[in-house]
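# What follows is a predicted protein model with its sequence.
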Amino acid sequence: MVARTILLIDDEECVRELVQTCLCDLAGWNVITAASAQSGLKQLTAHHPDAILLDLLMPGMDAITFLERLHSNPSTASIPVLLLTVKAHWFTSQKLQQLGIISAISKPFNPVTLSNTIAVALKWKV
C-alpha cells in the first residue's frame, strides 16, 4: 500500500482529530491538519499532499477563495480537492467540476468507510 499524504483543513478540532485517526489507523495515510484555509495554504508550502480534504464553512478565508489561490499556483493547481462538509448536498457534479473539486463528502460521515470513500473518489487502489 502506498503511503498517501492528505491535508485536512477544518476549523473543528474534533473533526480534525477523528478524520486524522481514521485515515492514519485504517488507511495508513499521513494526515497534515490545518484549522483554517490560511493555515492550509501555509501547509502547502511545507508539504505537497496527494489530496486535500476541505471544509466549506470556516471563519476567515472561505473555501472558494482557498480554491482560487490553490488553482492559481502552478505548484499546487493539480492537487485534488474533496469537500468534507455538512453542505455537500448543495453541490451538483457540474458545480463541483466548475470549482475544481473531485467530490463532496457529507458530514456526518462514517469513520470506518471514510478512507474507502476518499480512495474511490480519487481512483486510488485500496
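It's in.
# going forward, measure contacts and count neighbours with C-alpha atoms only.
Fine.
# and the one residue sitting closest to the centre of the chain, what element?
Nearest to the geometric centre of the chain sits L53, at 0.7 Å (CA atoms, centre = their mean). According to DSSP states H and E, L53 maps onto strand 51-54.
# any idea how far that strand is from the chain center?
Here the centre of strand 51-54 is set off from its chain's centre by 2 Å, with CA atoms, centre = their mean, to the nearest Å.
# another structure for you, compare them:
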Amino acid sequence: MPSSRLLLIEHEASLRSVLDACLGELGDWEVTSSRSIQEGISLCNQHHPNVILVDASTPEDDALLLMEQLKRDSQRRAIPIVLISAKADWFTISELHQMGFLGAISKPFNPSTLSAQIHRLVSYQILPP
C-alpha cells in the first residue's frame, strides 16, 4: 500500500519512466507523472500530492513563470517541492529554500536510495520562511 502521493515532473520520457518505477516499485510511492510543469500544475490540483519531485530543466518556453506558479500553489497548500537536477550540488540548502525548494537530489541518482532520500527530506523538512 502506498505511503504517500508524489507528483513527478520530468520532461524526458525515458527518465520519467525510470523515476516512476524507482519510486513506485522500490519506494512505495503512489506516483502521478507529468511531462511538463504546466501539466504538473493541473495534476497537482487533481491528485493532491504530499510531495512534488521536479526537474526544472525543461524545454517549456515559459518554464520560469510556470515554476513560480507551481511554487506559489504548493506553498499555499504546504506541498514540499524537491528538485532533481544534475546541478543540484551547485546550491546550498539555504539557497534552495530561498528558491522555494525543500531540497535537491543530484543526477545521476541511485535508484535504490532515491525514495529514502525523498522521505528523509520530507521527514526532516524545515520549510523556508
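Cool, got the structure. Bear in mind the structure is a predicted one, so any value in this text is a computation, not a measurement.
# just to revisit the earlier point, contacting residues for the residue nearest to the centre of the first structure?
I6, L7, L8, I9, V81, L82, L83, L84 (CA atoms under 8 Å, 6 or more residues apart in numbering).
# once the structures are aligned, where does whichever strand or helix holds the first one end up in the second structure?
Just to be clear, that refers to I6 of the first structure. Using DSSP H and E, I6 of the first structure sits within strand 5-9. Strand 5-9 of the first structure lines up with residues 5-9 of the second structure when matched by TM-score structural alignment.
# Tell me how far stretch 35-53 of the first structure lies from the chain's centre.
Centre-to-centre, stretch 35-53 of the first structure and its host chain are 9 Å apart (CA atoms, centre = their mean).
# Now that stretch: buried residues?
By neighbour count on 16 or more other CA atoms under 10 Å, the buried set for stretch 35-53 of the first structure is A35, S36, A37, G40, L41, Q43, L44, P49, D50, A51, I52, L53.
# same deal with stretch 20-39 of the second structure?
Quick answer for stretch 20-39 of the second structure (16+ other CA under 10 Å): 20-24, 27-34, 36-38.
# ok, these vs F109 of the second structure, which is closest?
C22 (10.5 Å; CA to CA).
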